[in-house]
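K.L.:
What follows is a protein structure lacking sequence information:
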């Protein structure tokens, strides 16, 4: 057998093995942790009766009546990532498409996964709105989450596996996804990018480090981007003074590799820095973002899905990296304030959407980012609608307040006057 043929066969076998493992990784992970951690909380246990709480991305999409595929992508540094692809039910020739035959790559936020985008359900989730409108939608999964826990040589239980921050997600994960999509599509069509939270961070890291990738994108739409964070509020700020040289005690609390691998913030920390029911304060993402769900808006079924899908996994190094940029007020590499990511290299047209009620991606910080962008389209600020950092995904009004604007940017954004600032009041 020729050397290249042997290499391709080995790679195919690795991908098939990873794909078979990810079929059960989500349910096994959640079930195991649920059994270990929830004995004391009858309220938490009762949420498990929600039929969709323990469904994976593919199971949820299938349950919602959508066509979905799983693709395994190999990064240059050996991580095996899962890309989920939603195939549009409409073809251009039948005249039924309403948005356009766009290719859209979407990346989740901090501690999230591809499931985040579809937890809102079949009628309002952004990937479904895009897919039903004719778009070819690809949902990324960052290294370390439920669907991307494979490596060609590193064990997921080793500290070496978790030695990454959002820099590696931008440096390795996103380029691998872009190259894979271009290979599958086998054309020169530009990709439209939508990133929430850390998904925006990784996008700007990629384009600043690899300017040649700018030509592969038609537009970037950043939802609540985490780039400049000097005005961020919430419990993440308590880690800022220890983020560069974290003491062993802190790493013992947070996890030396994976961030809180038991999926729960220690009770004493939650009680000290979070005001609200323990059910929410113990959740790592809601804790860090300072979000207590509005139960008048989030129904119990949605709450169940969120609490059982979030956190989907991430590294402590990622959390510390964000803490470092909160402290420094700069957008820089891990443990190195002097090496800022050169945003001047990002030439893709960029639209930004933010909220006045987001304590994590604040208006002043997002404005600073917007005015640092070489090719800005619009900065859309939503005021007075109680949209927190996670409500960009899960607000029952997200379709009308946010996604309608996202679709507008996809269709007409490149025709919008540059350096425009709109506000939704």
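P.N.:
Arrived safely, thanks for sending. Being a predicted model, the structure only gives us computed values, none of them experimental. Residues are numbered from 1 along each chain as shown.

K.L.:
Only C-alpha atoms from now on, for both contacts and neighbour counts.
P.N.:
Noted.

K.L.:
Residue 383: neighbour count?
P.N.:
16 (other CA atoms under 10 Å).

K.L.:
Run through the residues that contact it.
P.N.:
With contact set as CA atoms under 8 Å, 6 or more residues apart in numbering, residue 383 has these partners: 355, 356, 357, 423, 424, 425.

K.L.:
and the fifth one, how far is that from residue 194?
P.N.:
Applying CA to CA, to the nearest Å, the value for residue 424 to residue 194 is 20 Å.

K.L.:
More neighbours: which of the two?
P.N.:
The neighbour count for residue 424 versus residue 194, taken as other CA under 10 Å, is higher for residue 194 (23 against 12).

K.L.:
That one is in contact with residue 103, isn't it?
P.N.:
No: the criterion here is CA atoms under 8 Å, and residue 194 misses it with residue 103 at 10.9 Å.

K.L.:
Got another one to weigh against that:
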């Protein structure tokens, strides 16, 4: 290679490197907006929301496509996911876009520890302290911070939509007396208020074997699905002959009826996301306890934190009766089991909650956020529900 050719190669490499760094920094700054919303033809804004305990959460806003501002709707994703899940389908099928098309002002939350919410005032994600939380903290800090932010930005009460763990933290927060005065209504897709009858074999096996506690004891604070620690955990679980590790997605969620290949490819491009090991331990505790309780630190620490030896339960029957709730659940769902949802409905009914319940026999856990049939089967009903409670 001549000196001229070598010089041109170096220049080309520098330009390529500069382009890559510039492009990456732009994506890092705009996040979800630049990845999916804007390419799909929607306006999109990014905001930082700070929680009382110092976490800085990224939030996206997709305004109504109509000329006038719409009623705000907050979308809250589940565990091991982030706000991307609401946009993985086409504009005519993804809930974020369906709601914007229907005239709503869409706000998308991203829980602490996920791709766009890995910042804190003083803590670094590489530290154990950054990951010292479970879904209790999402109830106490993250969800109230995002609801309050939307409420102040818009000057309006808002509708809420949660999926999976997003429903759990909403139900818990509402049962503690929070959020209700700022919400118009709430939609729970694949609710996991109870996990007693969970049938996902990987989840049951992990919960029964106390593997999460072991990983926490070993100092593995971040539960990163792409990390070596979680991969080693999966290898251990997959040695069990009852677990089909050739289809891990279905092993976790149940057999989804309505996912297409392009959606799954997008999902694998952006998901799954990290959470804390303590959060996974807390979910396992709820399964073993047979009811949703606050995190169980052990007798002595429970006594110091809660004034009792066992963690206090969340009582969903205390949710305000005048807040309209819409629950949609599936017959093939291995995480949000039919029996558990019925137990949740019974508890809510005992509290005289205004409740609409939808059962979709063919749907499993992921169908509610990524299924191609979700728009006609569920989202249209959600929009009707919102309009009845404007």
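P.N.:
Looks like it came in fine. Computed from a predicted model, the values in this text were never measured in an experiment.

K.L.:
TM-score of the superposed pair?
P.N.:
For this chain pair, the superposition-based TM-score is 0.81 by TM-score structural alignment, normalised by the length of structure 2; 346 aligned residues with a CA RMSD of 2.7 Å.

K.L.:
rewinding a little: by neighbours, which of the contacts of residue 383 of structure 1 wins?
P.N.:
Neighbour max across the contacts of residue 383 of structure 1 (other CA under 10 Å) = residue 355, 28 neighbours.

K.L.:
and it, what does it touch?
P.N.:
Residue 355 of structure 1 touches 224, 362, 363, 381, 382, 383, 387, 388, 389, counting by CA under 8 Å, 6+ apart.

K.L.:
Tell me the counterpart of residue 380 of structure 1 in structure 2.
P.N.:
Under the alignment by TM-score structural alignment, residue 380 of structure 1 pairs with residue 358 in structure 2.

K.L.:
any idea how far that match is from residue 310 of structure 2?
P.N.:
Distance from residue 358 of structure 2 to residue 310 of structure 2, counting by CA to CA: 35 Å.

K.L.:
Between those two, point out the one with more neighbours.
P.N.:
residue 310 (18 against 14).

K.L.:
quick one: which of the contacts of residue 355 of structure 1 sit in helices?
P.N.:
residue 363 (DSSP state H).

K.L.:
Among the contacts of residue 355 of structure 1, which are located in strands?
P.N.:
381, 382 (DSSP state E).

K.L.:
Redo the contacts of residue 355 of structure 1 as a markdown table? Include distance to residue 211 of structure 1.
P.N.:
Listed next are those as a markdown table, based on distance: CA to CA, whole Å:
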| residue | distance to residue 211 of structure 1 |
| --- | --- |
| 224 | 23 |
| 362 | 27 |
| 363 | 27 |
| 381 | 28 |
| 382 | 31 |
| 383 | 34 |
| 387 | 33 |
| 388 | 32 |
| 389 | 29 |
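
K.L.:
and which of the contacts of residue 355 of structure 1 is nearest to residue 35 of structure 1?
P.N.:
Nearest to residue 35 of structure 1 among the contacts of residue 355 of structure 1: residue 389, at 29.2 Å, using CA to CA.

K.L.:
Next, count neighbours for that closest one.
P.N.:
Neighbour tally, residue 389 of structure 1, other CA under 10 Å: 27.

K.L.:
Quick one: end-to-end length of stretch 249-266 of structure 2, please.
P.N.:
Stretch 249-266 of structure 2 end-to-end distance (CA to CA) = 14 Å.

K.L.:
How about it, which residues are buried there?
P.N.:
250-259, 263-264, 266 (16 or more other CA atoms under 10 Å).

K.L.:
Stretch 335-342 of structure 2 now?
P.N.:
Those buried within stretch 335-342 of structure 2 under the rule 16+ other CA under 10 Å are 335, 336, 337, 338, 340, 341.

K.L.:
try stretch 29-47 of structure 1
P.N.:
Going by 16+ other CA under 10 Å, stretch 29-47 of structure 1 has these buried residues: 30, 34, 44, 47.

K.L.:
before we move on, which element is the first one in?
P.N.:
What that stands for is residue 30 of structure 1. helix 3-37 (DSSP states H and E).

K.L.:
by contact count, what packs against that helix?
P.N.:
If you count contacts as 3 or more CA pairs under 8 Å, 6 or more residues apart in numbering; DSSP states H and E, helix 3-37 of structure 1 packs onto strand 68-74, strand 79-86.

K.L.:
mind checking how far the last one is from the chain centre?
P.N.:
Its chain's C-alpha centre lies 13 Å from the corresponding centre of strand 79-86 of structure 1 when counted by CA atoms, centre = their mean, to the nearest Å.

K.L.:
Please work out which residues of structure 2 line up with that strand.
P.N.:
Going by TM-score structural alignment: strand 79-86 of structure 1 matches residues 55-62.

K.L.:
mean deviation (superposed) between that stretch and structure 1, please.
P.N.:
When structure 1 is superposed, stretch 55-62 of structure 2 averages 0.4 Å from its matched positions, counting by mean CA distance after the TM-score superposition for structure 1.

K.L.:
With that, I have no additional questions.
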